[in-house]
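Q: Provided below are the primary sequence and the corresponding predicted coordinates.
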Amino acid sequence: MKRITVFIFALLLYTSCKSEYKPRNIEAISIKEIKMDSTSIRAIQAINNTSMYYAGSMGDVGFTDDNGKSWTTEFIIFKDSIVPHFRSLAINNANKFVLSIQNPALLYKISKDSTQLVYTENHEKVFYDAIAFFDDKKHGIAVGDPTENCASIIVSNDAGNSWHKIDCSKLPNFEEGEAFFAASNTNIKTLGSTVWIATGGKKARILKSEDYGETWQIHNTPIIQGNGPQGIYSIDFADKNNGIIIGGDYSKPTENKANKAVTIDGGITWSIVADGKNPSYKSCVQYVPNTNGQEIFAVGKTGVSYSKDAGITWKDVSKEAYYTIQFVDKSSAWLGGNNKIGKLVLK
């Protein structure tokens, strides 16, 4: 009965609102590696086929507009001694926002003429994981591990000029050991006025707000959970209903049980896909634009994988390790990794 239910769900997922899309014939997938010295890159923002930004582990924020041939890099140091470890990056209009992970949490706004510290948080448990802006560009949100009994969530209502932390009284309670992973700046997804945030560790759940973070729901998932390195590492949505989560157990990266799930009801319920089949642990999952939620790429230290049927089946396309991927269009994407940037091209 369980197998029949999973099959029916998969069939509905494959056909619902997507019957008009016919998977294309991709003849070649190539990844060009660009060496980057002494920095771990988990946060990127793709601009177009030749331009992208990254934020790195050495307080570095880099930009290229010539396909990675040359880079303009700014190095940020806090109070002449603290080098921020950036794993979060978002672009809002002409401004870049980079957020460090460690105590103190440091959120910088970088504009054409200045670099301004717009939020600081001091706490022994502080650890921020991801940042994003909503479609209206006015509202921003960033998420971090709990310092109390709830998620650490900071929001902006003025395009990122100022930020404030949401009080725990307005957020769902977390279990001890439930937190987030700062693996790829993609455990958070915004669409319209809605945001989804994926947790891991003791629990693997989805925080959801449909009003820019004013009110919140929390939903369970069947993703592997219970121990520190287990849970959801990345989330993406093709539209307001159809989404995917991926992760696994970072300490056992070749395992592929209960590490991928999809939703067709906006994140309320989730169903495991490709259980016991590759891909195994991944740190980032992203839909390919303009493919009606059918084409998906997932990357991690176990390589790069691709699905053309909404996550039901997958193909491994590269053994190269990358932390994160972001598409420019349906034919190209940028990737970030340890001491490297990647450029993916589909033909």
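A: Now that the structure is in, tell me what you want to look at.

Q: CA only for contacts and neighbour counts going forward, please
A: Fine.

Q: let me know the secondary structure of residue 262.
A: Classification of residue 262 by DSSP: H, G, I helix; E, B strand; the rest coil places it in strand.

Q: where along the stretch 1-150 of the chain do the helices fall?
A: Using DSSP state H, counting those that start in this stretch, the helices of the stretch 1-150 of the chain run over 2-15.

Q: so which residues of the stretch 101-250 of the chain form strands?
A: Secondary structure of the stretch 101-250 of the chain (DSSP state E, counting those that start in this stretch): strands at 105-110, 115-121, 128-133, 140-144, 152-156, 164-165, 178-179, 188-191, 194-198, 200-201, 205-209, 217-220, 230-237, 243-249.

Q: this is the other structure I want to compare:
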Amino acid sequence: MKRPLILGALVVLAAGVLATPATATPTTGHGPTLTWRLSPTGSDARLRGLSAVSAKVAWASGSGGTVLRTTDGGRTWSRTSPPGTAALELRDIEAFDARTAVALSIGPGDQSRIFRTTDGGANWTETFRNGEANAFYDCLAFFDHRRGLALSDPVDGKFRLLSTDDGGRTWSVVPSDGVPPALDGEFAFAASGQCVTTSGSRDAWIATGGGAKARVLHSSDRGRTWTVSDTVLASNASAGVFATAFRDRSHGIAVGGDYAKPDGAVDALGTTRDGGRTWRKPSSAPKGYRSGVTWHPFLPSVAIAVGPTGSDITLNEGRDWRAFDSGSFDTVDCASDGACWAAGEKGRVATLRLVF
């Protein structure tokens, strides 16, 4: 099927989803619907890290040092974990192709580590091990195949960042001069690998919570200097912005809520049209906590959000949302060819499908 036909089907499908009652399973007799098609992984790990390379290739990572990879669209999965990581939580993974990926383990002190593979996970190299007792790395993101950032909770009152310009082979601490002071109790959530995100070659955003305000920090120079803005999301010790996604340097979505009350009707989503300087509430929002969000690469107004209580779609840049699935997922990612994947608890991985 040619791309224009695929896009047309998706538009009709998404419109139908927004116009009909939400269901946990596909409905029949009412035109196409969206659904997640589960892909058995053979794992019971909680998979909070996800990187969608294409319709064929995806990587996932999570508890117990787990790294999984598929090269056949999810029909089969291979466990390609770094050795000696069974006690680590690999909460984020960023893949460049079927052979090259960078994975991050979280935790205080030396539990925070970064690993890199160039042979599909057959061999891994540890490229960073945290030596700061007060640092706790949460997530990482890349601008391209060479330049990237890794984010830690605040150290000495400011968020700590690492940068790489060689694809994750080496990492260096970013000077904190250009980082605004953190609020009391403020930190980043290592829930979906999306607490630091990028768009284009220079822009990056940090999602925060835990303090008096849920905030988003923005850098337009690959992490050297940052500005900060309050969002419309709720914030407390278990609430805030858990993830952001930016379609370009201006249009973004922030999702979160309170993970301790996943069904709670708190302010859990905001949108921006100015790169994160200002945020507004949508007309309708997902019902409950959402930990992951992504834009569709072909449909500029379409985005998908996921969380433990379900998945939602927007057709109009985040102003209105409609639930289309009630299954539990922690993270979501769409590849450049339009394939969308989700991952979560008990080894759950799925691909987005049209059901007619």
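A: Received the coordinates, thanks. None of these values were measured; they are calculated from a predicted model.

Q: after superposition, what is the TM-score?
A: With the length set by TM-score structural alignment, normalised by the length of the first structure, the two chains reach a TM-score of 0.86; 321 aligned residues with a Cα RMSD of 2.2 Å.

Q: want to throw the strands of the stretch 101-250 of the first structure into JSON lines with mean neighbour count and distance to residue 91 of the first structure?
A: Listed next are the strands of the stretch 101-250 of the first structure as JSON lines, based on neighbours: other Cα atoms under 10 Å; distance: least, Cα to Cα, whole Å:
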{"stretch": "strand 105-110", "mean neighbour count": "21", "distance to residue 91 of the first structure": "9"}
{"stretch": "strand 115-121", "mean neighbour count": "15", "distance to residue 91 of the first structure": "14"}
{"stretch": "strand 128-133", "mean neighbour count": "28", "distance to residue 91 of the first structure": "8"}
{"stretch": "strand 140-144", "mean neighbour count": "25", "distance to residue 91 of the first structure": "10"}
{"stretch": "strand 152-156", "mean neighbour count": "21", "distance to residue 91 of the first structure": "14"}
{"stretch": "strand 164-165", "mean neighbour count": "14", "distance to residue 91 of the first structure": "19"}
{"stretch": "strand 178-179", "mean neighbour count": "26", "distance to residue 91 of the first structure": "25"}
{"stretch": "strand 188-191", "mean neighbour count": "22", "distance to residue 91 of the first structure": "13"}
{"stretch": "strand 194-198", "mean neighbour count": "23", "distance to residue 91 of the first structure": "17"}
{"stretch": "strand 200-201", "mean neighbour count": "26", "distance to residue 91 of the first structure": "26"}
{"stretch": "strand 205-209", "mean neighbour count": "22", "distance to residue 91 of the first structure": "21"}
{"stretch": "strand 217-220", "mean neighbour count": "15", "distance to residue 91 of the first structure": "27"}
{"stretch": "strand 230-237", "mean neighbour count": "29", "distance to residue 91 of the first structure": "18"}
{"stretch": "strand 243-249", "mean neighbour count": "28", "distance to residue 91 of the first structure": "23"}
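
Q: possible to save the ones you listed as a markdown table with distance to residue 3 of the first structure?
A: Shown next, in a markdown table, are the strands of the stretch 101-250 of the first structure (distance: least, Cα to Cα, whole Å):
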| stretch | distance to residue 3 of the first structure |
| --- | --- |
| strand 105-110 | 46 |
| strand 115-121 | 48 |
| strand 128-133 | 36 |
| strand 140-144 | 36 |
| strand 152-156 | 39 |
| strand 164-165 | 44 |
| strand 178-179 | 30 |
| strand 188-191 | 30 |
| strand 194-198 | 26 |
| strand 200-201 | 26 |
| strand 205-209 | 24 |
| strand 217-220 | 21 |
| strand 230-237 | 23 |
| strand 243-249 | 20 |
